[in-house]
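> Sequence isn't available, so here's the structure alone:
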């Protein structure tokens, strides 16, 4: 099992919206992916008040699991995922990622 965690700090404003609106939009777009990409075993997204302790400050956290490293690699280049990534790049100020085998 491969666990993929991404933590983002969002820009105060981007794409004509404030940070909270962009966080909600990111969360909705991300959570729509597992229904379309069966190689995603589990996906959870926490935002704002749901994040208890993150240093540096984090606005959104993605927790995803995959059966294999190859599945994670396929997810990374899937056009549906890349469509979400294009939006994310416009609204994110900082990104941190960790992947590990569990």
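All right, it came through fine. Please read these numbers as outputs of a predicted model, since none were measured by experiment.
> switch to C-alpha atoms for all contacts and neighbour counts from now on
Will do.
> and the helix or strand where residue 80 lies, what does it pack onto?
Under the criterion of DSSP states H and E, residue 80 resides in helix 79-91. Contacts defined by 3 or more Cα pairs under 8 Å, 6 or more residues apart in numbering; DSSP states H and E place helix 79-91 against strand 13-14, helix 19-36.
> Against that first model, consider the following:
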């Protein structure tokens, strides 16, 4: 299994909207990717919550059967359609992919 975690810090204002509105729109668009290819085991998008510590605005936590499933997700047209929007509204991005050996899942 492969875990794919991405965090985005958004600009205060971009694409005619403020940070909060862009975060909600980004979550809506990412949520549409939850079942676009076989091999997605878990797909969770969340926004920073008031009253809880957060240094980033949007987080994607996902699990894939294998690297091929993650690559299929990344190349899928639904995912690719997000790239320009996210690129326009993000200030920073952090990502980490890692494999979890069988038996440790």
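Perfect, thanks for sending it. Everything numeric here is computed off the predicted structure, so don't read it as measured data.
> sorry, back to before: columns distance to residue 53 of the first structure on top of the helices and strands packed on helix 79-91 of the first structure, output as a markdown table?
Below are these laid out as a markdown table (distance: least, Cα to Cα, whole Å):
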| stretch | distance to residue 53 of the first structure |
| --- | --- |
| strand 13-14 | 23 |
| helix 19-36 | 17 |
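> quick one: which helix or strand includes the residue positioned nearest the centre of the first structure?
With distances taken as Cα atoms, centre = their mean, the residue of the first structure nearest its centroid is residue 62 (4.2 Å). In this structure, residue 62 of the first structure sits in strand 60-66 according to DSSP H and E.
> residues in contact with that strand?
1-10, 23, 27, 39-48, 51, 72 (Cα atoms under 8 Å, 6 or more residues apart in numbering).
> Report the buried residues of the following helix or strand past it.
Where DSSP H and E defines the elements, the next helix or strand beyond strand 60-66 of the first structure is helix 69-77. Residues 69, 71, 72, 75 are the ones in helix 69-77 of the first structure that count as buried (16 or more other Cα atoms under 10 Å).
> matching residues in the second structure for helix 69-77 of the first structure?
The aligned range for helix 69-77 of the first structure in the second structure is 67-75, by TM-score structural alignment.
> quick one: the matching stretch to chain centroid distance?
Here the centre of stretch 67-75 of the second structure is set off from its chain's centre by 13 Å, with Cα atoms, centre = their mean, to the nearest Å.
> Let me see the residues that make contact with that stretch.
Residues contacting stretch 67-75 of the second structure (Cα under 8 Å, 6+ apart): 2, 36, 37, 38, 39, 40, 64, 79, 80.
> which among those residues end up buried?
Buried by 16+ other Cα under 10 Å: 2, 39, 40, 64, 79, out of the contacts of stretch 67-75 of the second structure.
> From those, pick the one nearest residue 31 of the second structure.
residue 79 (10.3 Å; Cα to Cα).
> dump the residue contacts of the closest one.
Residue 79 of the second structure touches 30, 33, 73, counting by Cα under 8 Å, 6+ apart.
> pretty sure the second one contacts residue 77?
No: with contact defined as Cα atoms under 8 Å, residue 33 of the second structure does not count as touching residue 77 (9.9 Å).
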